[in-house]
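[1] Pasting the sequence and the predicted model now:
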Amino acid sequence: MQNAHYTALEAKHASLESRIVEEQARPAPDLAMLADLKRRKLRLKEELSSLQ
């Protein structure tokens, strides 16, 4: 069960990274959205670290 949870968190983390890269590539990135995405990614990273 924990392995499935960890894998799901990794997938969400990768998805957020992809969205961050996409937003940064735009000519006028939404800085508020970028900040939110980065905050969410950091929370996931912390949760992943706590599960190891």
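    That came through fine.
[2] From now on I want contacts and neighbour counts done on CA atoms only, so please keep to that.
    OK.
[3] residue ranges for the helices of the protein, please.
    2-25, 31-51 (DSSP state H).
[4] Take these and write them to CSV, including mean neighbour count.
    Listed next are the helices of the chain as CSV, based on neighbours: other C-alpha atoms under 10 Å:
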stretch, mean neighbour count
helix 2-25, 14
helix 31-51, 14
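[5] In addition, the following structure is provided for comparison:
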Amino acid sequence: MEDNEILRRLELLRIEHRDLDAAIEALSGGNAPDQLQIARLKKRKLRLRDEIAMLEDRLIPDIIA
């Protein structure tokens, strides 16, 4: 994957991560929150965070000590 492709993918993942934040907040604020749905969204959010971290690591060049 080229650096520009990685940057584009990172942008999309960060947008989805923010959208999940909003969705979790909206579901949590109701009278009877759907705990199963909230748990699924949180799990998806964690997977996104892991993928974001992996892609960010690919952008940083290895430093030889």
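    Structure's in. What do you need? Remember, it's a predicted structure, so these values are computed and weren't measured experimentally.
[6] Tell me how the two chains score on TM-score.
    TM-score for the superposed chains, counting by TM-score structural alignment, normalised by the length of the first structure: 0.96, backed by 52 aligned residues with a C-alpha RMSD of 0.5 Å.
[7] which residues touch the most centrally placed residue in the second structure?
    Most central in the second structure under C-alpha atoms, centre = their mean is Leu48, positioned 3.0 Å from the mean C-alpha point. Under the criterion of C-alpha atoms under 8 Å, 6 or more residues apart in numbering, the contact list for Leu48 of the second structure reads 13, 17.
[8] mind redoing it with 10 Å?
    Taking C-alpha atoms under 10 Å, 6 or more residues apart in numbering, we find Leu48 of the second structure in contact with 10, 13-14, 16-17, 20, 42, 54.
[9] do Leu55 of the second structure as well
    Counting by C-alpha under 10 Å, 6+ apart, Leu55 of the second structure touches 1, 3, 6-7, 9-10, 49.
[10] Please identify which of those is nearest to Gln35 of the second structure.
    Of all the contacts of Leu55 of the second structure, Gln35 of the second structure sits closest to Arg49, with 20.8 Å by C-alpha to C-alpha.
[11] Per the alignment, name the residue of the first structure opposite the closest one.
    By TM-score structural alignment, Arg49 of the second structure lines up with Lys45 in the first structure.
[12] Can you give me every residue that contacts that match?
    Contacts of Lys45 of the first structure by C-alpha under 10 Å, 6+ apart are 9-10, 12-13, 39.
[13] Distance to Gly29 of the second structure for the contacts of Leu48 of the second structure - can I get that in JSON lines?
    Listed next are the contacts of Leu48 of the second structure as JSON lines, based on distance: C-alpha to C-alpha, whole Å:
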{"residue": "Leu10", "distance to Gly29 of the second structure": "29"}
{"residue": "Leu13", "distance to Gly29 of the second structure": "24"}
{"residue": "Arg14", "distance to Gly29 of the second structure": "23"}
{"residue": "Glu16", "distance to Gly29 of the second structure": "20"}
{"residue": "His17", "distance to Gly29 of the second structure": "19"}
{"residue": "Leu20", "distance to Gly29 of the second structure": "14"}
{"residue": "Lys42", "distance to Gly29 of the second structure": "15"}
{"residue": "Met54", "distance to Gly29 of the second structure": "32"}
